[in-house]
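Undergrad: fold the following and give me the result.
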Amino acid sequence: MLRMKRSWITAVAVALLVPALALAAPTPPDQLARETVQSVLSKMEGRRDELRKNPQELYQLIDRELVPLVDLPYMSQLVLGRAWRTATPEQRDRFQTAFKNMLIRTYGNGLLSFDDSQEIEYQPVRAAEGADDVTFRAIVTTDDGQKTPVTFQLHIVDGEWKIYDGSVGNLSFVTNYRGQFNSQIRSGGLEQLIERMESRYNTGS
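TA: A predicted model of the protein is given here:
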């Protein structure tokens, strides 16, 4: 139950990133966040049962709407740590694809659990003028009253803001995934990790 709750909180939190992607725009960040969350969730409205039965449609929606907001190459490098430096170009490409598919499945399924009984409080983005690395914060309140802080770290890539790390509560995405992956790499090697991820998280995309 806790894992599922974290999944949908994180999934919704990913959708909150758009305000930070448009810091220079006149529209207030909290307004942009509400519009973005509503846009994603409205495309799922009345279709949750259908999307559960046809997960490929769900994965395509997440891939189209949310994945472009993530700096996948850099995040992949961070979560692999030392293994990234010794990986072949082919292994890096395959890991990045498998990692993307893992995120699509995990947070796409998490979004299916979100409903209107949850509340999101958006925090103002505070950054120095000209900053190229910012933190975006929000607080998600579940239907049982539990408040969970959500943060995302973003930096500029080719003129656009993209996520490279974040946290739900005190759990950093990068730190969490790095610990999981490094443990598997130590026991079976990088190639085995990639093959396992490719087998488990193939979205068919």
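
Undergrad: please count neighbours and contacts with C-alpha atoms only from this point.
TA: Will do.

Undergrad: once you drop chain neighbours, what's closest to Arg48?
TA: In space, and not counting its chain neighbours, Arg48 is closest to Leu112: 6.2 Å by Cα to Cα, 6 or more residues apart in numbering.

Undergrad: alongside the first, I'd like the structure of this one:
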Amino acid sequence: MIKRLLLPFLAVAAFAGAAHAQVSAQDTASPEALVKSVVNDVMASVKSDKDMQAGNIAKISALVEQKILPNANFQKTTQIAMGRNWSKATPEQQKVITDEFKTLLIRTYAGAIAQIRDQTVQYKPYRGSPEDTDATIRTQVINKGEPIQLDYRLEKTAQGWKVYDINVLGAWLTEAYKGSFNTIVGQQGVDGVIKTLQDRNRQLANAKS
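TA: Coordinates of the predicted model:
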């Protein structure tokens, strides 16, 4: 399910891009400006780095770790993905699930970013207002002449706009995981989600070692 959702790999690059730490305050004043600035920047950075294009996972992972954490709300992403089961978890379990889910997404993103080559991004008009605290930025990625729908959900916080969800070809990341998490909780409880995420992260770590 993870691979199928993330095959349009620029969704990954764009989500990572939305956390670019070098963007100025002016560039991040609106969700649209943030997405435009950082997506273009990150794509250019990867395209100009032969190590990342060659699949240097350690280098890509370091880039993702440095850029995504300050500007993404992983707890909100996890809470939405868990749905009604979030309230069944203790605060300690919520923290573990959030950390493991974050690790899974980062490791998955790292492998996909290496595939960036000659793609371009087209931005659809954004009609939000300055009073908005939640925004959806709609774009499409042109990959070998074919458009791929790619949307972002962001929320406005005291620390600025934060990305918390992406939509690839009509499928929101959080919704895609929600069904799996709900099934696991129904069969194994909240601890089952933790074990599933931990097992998957171990598999990915061993595959890259």
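
Undergrad: quick one: map the residue nearest to Arg48 of structure 1 onto structure 2.
TA: Using TM-score structural alignment, the partner of Leu112 of structure 1 in structure 2 is Ala114.

Undergrad: isn't that match up against Asp49?
TA: No. Judged on Cα atoms under 8 Å, Ala114 of structure 2 makes no contact with Asp49 at a distance of 9.7 Å.

Undergrad: number of nearby residues for Thr175 of structure 1?
TA: 15 (other Cα atoms under 10 Å).

Undergrad: ok, it - contacts?
TA: Val79 (Cα atoms under 8 Å, 6 or more residues apart in numbering).

Undergrad: re earlier: the residue nearest to Arg48 of structure 1: how many residues sit nearby?
TA: As a measure of burial, Leu112 of structure 1 has 21 neighbours, counting by other Cα under 10 Å.

Undergrad: so it versus Thr10 of structure 1, what's the distance?
TA: Going from Leu112 of structure 1 to Thr10 of structure 1 by Cα to Cα, to the nearest Å gives 12 Å.

Undergrad: can you check Gln56 of structure 1 too?
TA: 20 Å.

Undergrad: more neighbours: these two, which one.
TA: The neighbour count for Gln56 of structure 1 versus Thr10, taken as other Cα under 10 Å, is higher for Thr10 (24 against 15).

Undergrad: mind checking the SS state of the aligned residue in structure 2 for the more buried one?
TA: Residue correspondence to structure 2 (TM-score structural alignment): Thr10 of structure 1 is matched to Ala11. With DSSP: H, G, I helix; E, B strand; the rest coil as the basis, Ala11 of structure 2 sits in helix.

Undergrad: next one: Gln184 of structure 1
TA: Secondary structure of Gln184 of structure 1, per three-state DSSP, is helix.

Undergrad: close enough to count as contact, it and Ile194?
TA: No. Using Cα under 8 Å, Gln184 of structure 1 is not in contact with Ile194, being 10.0 Å away.

Undergrad: mean shift of the longest helix seen in structure 1 relative to structure 2?
TA: Determined from DSSP state H, the single longest helix within structure 1 is helix 89-111. With mean Cα distance after the TM-score superposition for structure 1, helix 89-111 of structure 1 departs from structure 2 by a mean of 0.8 Å once superposed.

Undergrad: over to Asp116 of structure 1. Which of the three states is it?
TA: coil.

Undergrad: who has more neighbours out of Gln184 and Ile194 of structure 1?
TA: Each of Gln184 of structure 1 and Ile194 has its neighbours counted (other Cα under 10 Å); Ile194 has more, 21 against 14.

Undergrad: the aligned partner of Thr98 of structure 2 in structure 1: what's it in contact with?
TA: Aligning on TM-score structural alignment places Thr98 of structure 2 opposite Gln96 in structure 1. Shown in contact with Gln96 of structure 1 (Cα under 8 Å, 6+ apart): Leu72, Pro73, Ser76.

Undergrad: ok, and the most crowded of those?
TA: Neighbour-wise, those (other Cα under 10 Å) top out at Ser76, 23 neighbours.

Undergrad: structure 1: strands as residue ranges?
TA: In structure 1, the strands defined using DSSP state E lie at 119-122, 133-141, 147-157, 160-168, 171-172.

Undergrad: check the mean deviation of the first one from structure 2.
TA: When structure 2 is superposed, strand 119-122 of structure 1 averages 1.7 Å from its matched positions, counting by mean Cα distance after the TM-score superposition for structure 1.

Undergrad: equivalent analysis for the shortest one, please.
TA: Comparing strand 171-172 of structure 1 with its match in structure 2 after superposition yields a mean distance of 0.6 Å (mean Cα distance after the TM-score superposition for structure 1).

Undergrad: can you list contacts of that strand?
TA: Asp165, Gly166.

Undergrad: what range does it cover in structure 2?
TA: Mapping strand 171-172 of structure 1 onto structure 2 (TM-score structural alignment) gives residues 171-172.
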